[in-house]
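1. after the sequence you'll find the predicted model.
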Amino acid sequence: MVTSVQETPAATPQSGGNVDEFEVIVIGAGVTGLYSLYRLRNLGFSAMSFEEGDGVGGTWYWNRYPGARFDSESYTYGYSFSEELLQEWEWKEHYSAQPENERYLNYVADKFDLRPFIRFNSRVASLVYDEAANRWVATTDDGYQARAQFVMTAIGILSARYVPDFEGIESYEGVATHTNRWPKEGIDMVGKKVGIIGTGATAVQIIPEIAKEVSHLTVFQRTANYCVPLRNSVIDEETQEYIKSHYPEIFEQCMATPGSFMHMFDTRSALAVSEEEKLEQYERLWQEPGFKKWLSNFYDVMMPGEANEDYAEFVRNKIRERVHDPEVAELLVPKNHMFGSKRLPCESGYYEVYNQDNVRLVDVRKDPIACITPRGLQLEGGEDFDFDVLIFATGYDAVTGPLNLIHIEGIGGEVLKEKFANGPRTYMGMSSYNFPNLFTINAASVGNFPRSAEPLVEWVTDAIAHVRDSGNQRIMATHEAEAAWVQHMREGGENILRTQADSWFVGANIPGKARVLLTAPDTAPAMRAKRADVAANNYEGFTLD
C-alpha cells in the first residue's frame, strides 16, 4: 500500500512557475526505464523517471505472487551494457525467482546512482503536448507537473492488469487480489479455502505453490494451455564461472535468434526425418530446461501445419500421462489453439496438483461465472463457492492497455487512445504521427525482453541525441511511414502463429478491443536492421524540424 509521495529528487530541473522542466521524462523504472535513465544521463540529458510504485523493478516489483520467476535463462535476462556488473552479479538459479530479480534491479539502480532521478509513488495520469512551447506536460495523480521536450514510455507491455467486469465484484468480503498487485506482506493461505480464476502463465506458476498450504483450492479454467516443465536448478560454481567467462558468446547467440532467446531452431523439418528420429528429438528436448522444447525444435513446429499439430499432440499426451483422472486430464488438454500460438507457460509440478484431493478444476467455458458473491462466486448453473481468498489470474490489457491508462494528447488535441481504438497506429511501434518527441518504446519490444529492449533503448536515446546535436527540436513519424507500417503489421501478421489464437498478442482477451496484432511480426534481428537502416538514412520515415 502506497502511503506517501517521495519528494522530487534533484535532477537539475529548470523551474517554470510551479512546473519542473527536464529535457526527457521517462515513465517507469523497470528493466527498460532504468536503462533509459542510465543512457540519457550518460548522454548529458537532464532526465527524470516517474514510477508508480515505491521502488524500482517494474514487472519484478509488482508481480510478487508465490512462484513468480523468469522463464528465460537468468544470465540472458540481465543487462549487458556493463562488464563490471556482469562480473559482480551472480544469479543463484537458472530461472531466477521474483525476490532475486527485484534485488538485481535495485542493485543496478544503486550501482549506477539512478535512484536520485526517479520520482516514486508517481503515476502519470496525463501527457499533453504544448505545441507553442514544443514541450510535453506530464501530470501525476498527486497533481505534480513536469515538462520535457521528449518522453519515453517505459511502461511495459504486460502491466495493465485486467479483471473481468463480474457482477457483484465489489461485494466480496474476503481477501481478493490480482496477481499483479500481490501485497508485499504476502497473503496467509495456510488452511484457507482459495479460489483462483485463470490458468494462464501466471496461474501456472502460482497454483503449485499455494496448493502446498491451502485447505482447498478451486481452479476456474476457461482455456487450457500447452504448459511444459521448466526444470529449474541451482547454478553451481563451475557453471557460474563458465557463464561469467562466456557472456559475449551468450549475448551474441541471443541476438542471432528470432526472439532474442539463446535457443536456435533446428533447420530440419519434422516431416523430413524418420518417425524414430523425430520422437527421439521430441523426448530429448522434453527433458531439457526452459524453452528448448519450443525454440530448439524442428523449425516447422512453429509454423501452422502438420508439424505443429504433430508436436501439439505429443505435448497433449505428456499432459495426459501426468494427470490421473482422465476427465480432468482432458479438461487440461488444449484443443482450441495451435502449439506456440500463445507464449508457452513453463511450470514446476503444475499438472500433478490436479492429482491432489484438495484441488478441483472447474470448466467455466462449460459453466461460466455468473457473479461474485460476498462469500465467493456463483456459476451460471447455480453452483455456489465460498472462499477465504479469491485470486484473479486474469491477465493483462497488453501493449496499448498501459498507454491507454494515461491521457495522451498530441497536436491539435488528438488523443492517442482514440487514435489506437482500432489498433496501434505507429511507425516501428515507437512513434505516432501528431505525437512528436514521444517514444512509445513499451509497444516496440517483444521476446526475451532485456535482449530486445537494450538495443531499442539505445536506438531511441541516440535518436534523441541526434535531434539535439543536429540543431533540430522535434522528431515525429510521418503520416506515410505510419500508414505503411500499419499495413506491414496487418499483412505480415496474417499467417504467423501469434495471430492464430485468441490471445493478448492480438488483444482478443479484452472484450471490445480490436483484434489486431499488437507487436511487430518481424524477428528481433530484422527489427534491429530496420531501425539501423532508418537511422543511417537520416531517420527516414521521420520528420525532423
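-> It's in. Note that the structure is predicted; figures quoted are calculated from it, not measured. Residues are numbered from 1 along each chain as shown.
2. hey, let's count contacts and neighbours off CA atoms from now on
-> Noted.
3. name the helix or strand for residue 146, please.
-> strand 145-153 (DSSP states H and E).
4. now do the contacts for residue 457.
-> Shown in contact with residue 457 (C-alpha atoms under 8 Å, 6 or more residues apart in numbering): 32, 35, 36, 441.
5. measure the closest residue to residue 207 other than its chain neighbours to residue 343 for me?
-> Take residue 207 and drop its neighbours on the chain: the residue closest to it by C-alpha to C-alpha, 6 or more residues apart in numbering is residue 350, 6.9 Å away. Relative to residue 343, residue 350 is positioned 17 Å away (C-alpha to C-alpha, to the nearest Å).
6. ok, second structure coming up, stack it against the first:
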Amino acid sequence: MSQTAPSDRTGPAPVSSTATASAAELDCDVVIIGAGISGMYQLHRLRGLGLKVVVLEAGTGVGGTWYWNRYPGARFDSESYSYAYSFDQELLDAWDWSEHFAAQPETLRYLNFVADKLDLRRDIRFSARVASAQYDDDTRSWAVTLESGDRYRARFMVTAIGPLSSPTMPRIPGIEEFTGEYFHTGLWPKEPVSFEGKRVAVIGTGATGVQTIQEVAKTAKTLTVFQRRPNWCAPLHNARITAEEQPALKARYPEIFQRCRETFACFLHTPDPRSALEVSDEEREAFWEQRYSEPGFGIWQGNFRDVMIDRTANRMLSDFVAKKIRQRVSDPAVADLLIPKDHGFGTRRVPLETKYYEVYNQPNVRLVDALSTPIERITPTGLETGEEAFEFDMIIYATGFDAITGSFDRIDFRGEGGQSLKERWAGGPKTFLGVMVEGFPNMFMLVGPHTALGNIPRSIEYNVDWVTGLMAHMRDKDITYAATTARAVADWTETVRQAGEGLLSNEVDSWMTGVNRNAGKTERILARYSGSAVAYRERCDAVARAGYREIKLA
C-alpha cells in the first residue's frame, strides 16, 4: 500500500537548505502548509494583499481531504451547495452540482476547477511533505523544512492541515505480514480498486467504514465487517439535481449562505426551539418520523433543543432510531449488534448512510463483534480472532484519524526558544480563538483546535478572512511580529470549557473529545469548541474591531 506521493518538482523553488536567513533574505512573506479547501482560499486572499506566498502540499494535487479520501462511497454529508466556496459569484454561477450530496470525484473536480479559475497552482509546490517548522527569534521568521531537506523561510506560517488528516492504523500484530491487498480509507490509491469476486474484510464502522461498506457489499464475493463500537447512523436521502432545478438553486445562494451564517453549526439545519419533553408522544413521534425521512443532518442538527443535553430526551431519541434499525435489519441479533449501547444518538458525529443497514440482510455479508471477540492478529492470508481464523483477499482499514491535534503532531513545530508544540499541548490544546498558540509568533491555524467546526467550509472561509484581516493590519502598520498572550489563551480556553458544559457529547469517547486508541490517545481532552459559530464569530470580530489589542504586535 503506497502512502507516499510521487516526486513532483512543480511550483516555487526553495532557498538552499543550508542558507541562514536574515529578515531581508526571506524566501516569501507567507508559507501555507496544505492545499486543501482552507489553503487554497488563504492563498487567494493573501495574493489580494500583494504578499508573496508559497503553499506546500504533500500530495500531487489540490483538494486536501477530497484528494486523499478516495475510498468507495466517499461523499458530502453537508448539502453540496452549502459546502461550496461562497466568496466568488462567478465561481458559484459557473459550477453545477449534480447531486444534493456530491461524491468525492465530483468534489475533487470542483476544487481543481477553482484552482484553475484562480490560477492557484503556480504558487503551490506538490509532493512537499513538511517535516519541521522552526521559529527564528532573531529574524522573526519561520524556517519550514520538507522531508526532502529543502527549506522555505517566511515571515508568517499558516497551517491548513485540517482536523481529520492524520490516518491511523489499528495496533494489531502482523499487519505487515498480510500478502493480499490492503488499504486505509484515508490513503486510498488513485488507481481503481475492484472488489468483484473477492473476499473482503472491513475493519471499522465509523463514517468512512459505513460509506465503504455500502459500496463493497455490492460486488464482493463475501464481505466481513469487524465492528468494535457501532455508531448511530441516519439516512442521507440523496438525489440528483436536475437541469431544471439548477437556476432556482443558484438564485437561492444568498439565502443559503445567510442561513449558514445564522445557524448554530453553519449547516442548513438548526435546533427546534421546543423541548422533546414538552410535546405529546404523538407530536414527538411525528416530528422524528419527519426528520428521519428528510435529507441531510436534520435528524442531528435540527432536532429538539434538548436532545444533546438532557439524558431523558436523548434516550427517547435513541430508542426511536434503535426501532428504525430493528425495522431495517432482518436478523434481530444482528440488529442488536448494530445498536450502540455506550452512547446516545448524536453524541458522536452521525454518519449518514444509504441502505447501510440493509447491507446486513445480504447473504454475502457477515458482521463480527470485534468487542466480544477481538482481532488478535493479522496473518499472511487473513486474520484471527480468539474464536476463528478468516481468509481474505483484501483488508480495508476504516480505522479513522488522529483527529484535531494529530495533523500537528506529525510535524515538529518549534516556537520561541525552541519549545515544542507537541509538548506544549501534551495535556490538550490551548489556543487563542483556535488560531494562535502562545510562544509561537506569526503562526496562524486554519480550523485548528478550538475553532468553530460544523460545516467546515463555512468555518474555513471565516477563519481565512479573519487571518487575512490581521495580516492586512500588520502590513499597513509595518508590523512584523504577532503573538498571543498567556492571559488571552487562558480566557479563550475557559470560554471553550464553558461552551462544552452539559453537552452529552463531551462525556463520550470519540475523535471529538480527542480519544483515538490507535494513536495511543485514551484520555479525553478539551479538543474542540462546542459553542455556536455565531458566538465564535462575534468574539473574533470583537478582537478585530478593537484593533487586535489582545494580540501582542510589534
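-> All right, it came through fine. Treat the numbers as computed from the prediction; the structure is a model and nothing was measured.
7. quick TM-score on the pair, please.
-> Here the superposed chains carry a TM-score of 0.97, computed using TM-score structural alignment, normalised by the length of structure 1; 543 aligned residues with a C-alpha RMSD of 1.7 Å.
8. quick one: which of the contacts of residue 457 of structure 1 sit in strands?
-> Here DSSP state E is the test, and the contacts of residue 457 of structure 1 give no hits in strands at all.
9. nearest to residue 130 of structure 1, of these?
-> residue 441 (21.2 Å; C-alpha to C-alpha).
10. so what's that closest one closest to, chain neighbours aside?
-> Here the residue nearest residue 441 of structure 1, using C-alpha to C-alpha, 6+ apart, is residue 430, at 5.2 Å.
11. surely that neighbour meets residue 437?
-> No. Using C-alpha atoms under 8 Å, residue 430 of structure 1 is not in contact with residue 437; the gap is 10.2 Å.
12. between those two, which is the more surrounded one?
-> Legend: neighbour count by other C-alpha atoms under 10 Å for residue 430 of structure 1 and residue 437, higher for residue 437 (27 against 21).
13. what's that one aligned with over in structure 2?
-> Per TM-score structural alignment, the equivalent position to residue 437 of structure 1 in structure 2 is residue 442.
14. can you find the partner of residue 161 of structure 1 in structure 2?
-> With TM-score structural alignment as the criterion, residue 161 of structure 1 pairs with residue 167.
15. same question for residue 94 of structure 1.
-> That one, residue 94 of structure 1, aligns with residue 100 by TM-score structural alignment.
16. so what's its match up against?
-> 79, 80, 81, 238, 239, 240, 241.
17. try 7 Å
-> 79, 80, 238, 239, 240, 241 (C-alpha atoms under 7 Å, 6 or more residues apart in numbering).
18. pretty sure the last one is touching residue 98, no?
-> Same thing as residue 241 of structure 2. Yes. In this structure, residue 241 of structure 2 is within contact of residue 98 by C-alpha atoms under 7 Å, at 5.2 Å.
19. give the contact list for residue 64 of structure 1.
-> Taking C-alpha under 7 Å, 6+ apart as the test, what residue 64 of structure 1 contacts is 98, 182.
20. repeat that for residue 435 of structure 2.
-> 444, 445, 446, 448.
21. what do you get if the cut-off is 8 Å, keeping everything else the same?
-> 444, 445, 446, 447, 448, 449, 451, 463.
22. give me the subset of those lying in helices.
-> Counting by DSSP state H, the contacts of residue 435 of structure 2 place residue 463 in helices.
23. how many neighbours does residue 167 of structure 1 have?
-> Residue 167 of structure 1 has 13 nearby residues by other C-alpha under 10 Å.
24. and for residue 191 of structure 1?
-> 12.
25. map it onto structure 2.
-> By TM-score structural alignment, residue 191 of structure 1 lines up with residue 197.
26. which residues in structure 1 does stretch 115-124 of structure 2 align to?
-> If you align by TM-score structural alignment, stretch 115-124 of structure 2 falls on residues 109-118 of structure 1.
27. if I look at the match of residue 94 of structure 1, how far off is residue 230 of structure 2?
-> Taking C-alpha to C-alpha, one finds residue 100 of structure 2 at 27 Å from residue 230 of structure 2.
28. hang on, the earlier thing: got a ChimeraX select line for the buried ones in the contacts of residue 100 of structure 2?
-> Filtering the contacts of residue 100 of structure 2 down to the buried ones (16 or more other C-alpha atoms under 10 Å) takes a single ChimeraX command:
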select :79,80,238
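29. pick the one among the contacts of residue 100 of structure 2 closest to residue 104 of structure 2.
-> Relative to residue 104 of structure 2, and with distances defined as C-alpha to C-alpha, the nearest of these is residue 80, at 11.1 Å.
30. now tell me what touches stretch 408-418 of structure 1 from outside.
-> By C-alpha under 8 Å, 6+ apart, stretch 408-418 of structure 1 touches 126, 127, 128, 129, 131, 403, 404, 407, 434, 435, 436.
31. any chance of a PyMOL selection covering the buried ones in those?
-> In PyMOL, a selection of the buried entries from those looks like this (16+ other C-alpha under 10 Å):
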select buried, resi 126+127+128+129+403+404+407+434+435+436
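32. the contacts of stretch 408-418 of structure 1 into a markdown table, with extra columns for secondary structure?
-> What follows is the contacts of stretch 408-418 of structure 1, written out as a markdown table (DSSP: H, G, I helix; E, B strand; the rest coil):
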| residue | secondary structure |
| --- | --- |
| 126 | strand |
| 127 | strand |
| 128 | strand |
| 129 | strand |
| 131 | coil |
| 403 | helix |
| 404 | helix |
| 407 | strand |
| 434 | coil |
| 435 | coil |
| 436 | coil |
